[in-house]
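K.L.:
Show me the folded form of this:
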Amino acid sequence: MATKKAADSTLYHLTSKGFWKKFRDAVVVNPEISTGLPLATEHRYPPPASRPEKYSTPATKASDPAQNPYWKRDVRRVYPQLSVVSQSELSSLLIEHSRAKAVSAPAEGAEKADVPAETKEVDLAAAIATITKENKVYTEARLPPAIPIPHAKWHPAVAENAPHTPYSYWPMTLYR
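P.N.:
Coordinates of the predicted model:
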């Protein structure tokens, strides 16, 4: 029973032909070794470049240059947008939102009054004074927000003494 000990080098790999086969046989140390180049028809099905159709990128909203300008895609220049509120706008907003919301039953045929009535311009200090006069903003139970402090300052206070012998030379003193 004859068995092959080594794989055939020409079975799954390209081989040299003509002049290059003779050159390879003369120069190579081991002529039985393969070239290492696989046959595309054996290892890849379908072989590369055998399909007649060409790939086309599917059309998306991003591929339409009219709907995808560069300034929308450029993330390097996404600067924070400033929002400006004048003191008169702020005072009117404060006064408008401090009032109690009164909801009335809808009447048939009546005009809708969804738009708030025009308010005259009030100074910000006067608006804050009128709001705080009408309803107490801060009470004993509801204090204003405190400034956040990352680490509370440590104030040493003497704690009760650690156990020690009555006549010790340096008794330990504890602080909390």
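
K.L.:
Could you use CA atoms for every contact and neighbour count after this?
P.N.:
OK.

K.L.:
what about T130, distance to S88?
P.N.:
To S88, T130 is 14 Å away according to Cα to Cα, to the nearest Å.

K.L.:
now T10
P.N.:
T10 sits 89 Å away from S88 when distances are taken as Cα to Cα.

K.L.:
Ok, T57 next?
P.N.:
In terms of Cα to Cα, T57 sits 54 Å off from S88.

K.L.:
And for A117?
P.N.:
Distance, A117 to S88, by Cα to Cα: 16 Å.

K.L.:
Please generate a structure for the following sequence too, so the two can be compared:
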Amino acid sequence: MATKKAADSTLYHLTSRGFWGKFREVVAVNPEISTGLPLASQHRYPPPASRPEKYSTPATKASDPAQNPYWKRDVRRAYPQLSVVTQSELSGLILEHSGAPRYVSVVAAPAESSEKAGVPATKQVDLSEAIATVTKTDKIYTESRLPPALPTPFSKWNPELSPPPPHAPHSFFPMSLYR
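P.N.:
Predicted coordinates:
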């Protein structure tokens, strides 16, 4: 009983048939060799495109046209929104975060005619008064506490001369390296 030692080239690969099969037998150096094209039914289970159901995109909030108007999706018109701080709000923030003594009253006594007696009305402090109050006690900026600087994407380059590269002594070498 003889055992088959070589793999059958037609077992797992496509074979040429008809005219191209005859052409391959005549022209090919070794017509017994495999074509190299695998049978989809043997190598991939289930084979591609054999499933009866079709893929459907899952429904999301973005796929509902009623809940996804164009103006929400239009990123060309997504302009930055302005932020407005009034002078009275700014003066209140300056006094609150300055650490200055609280002899300038920010909260006034409640008005007699107000209906909400439990909630005190805030006193409007002028911005110039708030700045004068903060700067009266101590300097805002000192050498150790500098004002904020504008952020820059790159720092200014300060050239520093680095040690020269290796070269022969007593030779003319005009190159200087900087850091």
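
K.L.:
thinking again about what came up before, of T57 and S88 of structure 1, who's got more company?
P.N.:
With neighbours defined as other Cα atoms under 10 Å, T57 of structure 1 and S88 compare such that S88 has more, 15 against 7.

K.L.:
so what corresponds to T130 of structure 1 in structure 2?
P.N.:
Here T130 of structure 1 is matched to E129 in structure 2, going by TM-score structural alignment.

K.L.:
In three-state terms, label that match for me.
P.N.:
Look at E129 of structure 2: counting by DSSP: H, G, I helix; E, B strand; the rest coil, its state is helix.

K.L.:
number of nearby residues for it?
P.N.:
Counted by other Cα under 10 Å, the residues lying close to E129 of structure 2 total 13.

K.L.:
Show me which positions of stretch 10-17 of structure 1 end up buried.
P.N.:
Within stretch 10-17 of structure 1, the residues scored as buried using 16 or more other Cα atoms under 10 Å are 12-13, 15.

K.L.:
Quick one: end-to-end distance for it.
P.N.:
Between the opening and closing residues of stretch 10-17 of structure 1 there is a gap of 12 Å (Cα to Cα).

K.L.:
got a list of what the most centrally placed residue in structure 2 touches?
P.N.:
For structure 2, V75 is the residue whose C-alpha lies nearest the centre (Cα atoms, centre = their mean; 15.7 Å). By Cα atoms under 8 Å, 6 or more residues apart in numbering, no residues touch V75 of structure 2.

K.L.:
any idea what it aligns with in structure 1?
P.N.:
Residue correspondence to structure 1 (TM-score structural alignment): V75 of structure 2 is matched to V75.

K.L.:
How are the helices of structure 1 distributed by residue range?
P.N.:
With DSSP state H applied, structure 1 shows helices at 19-27, 40-43, 70-73, 87-98, 124-134, listed in chain order.
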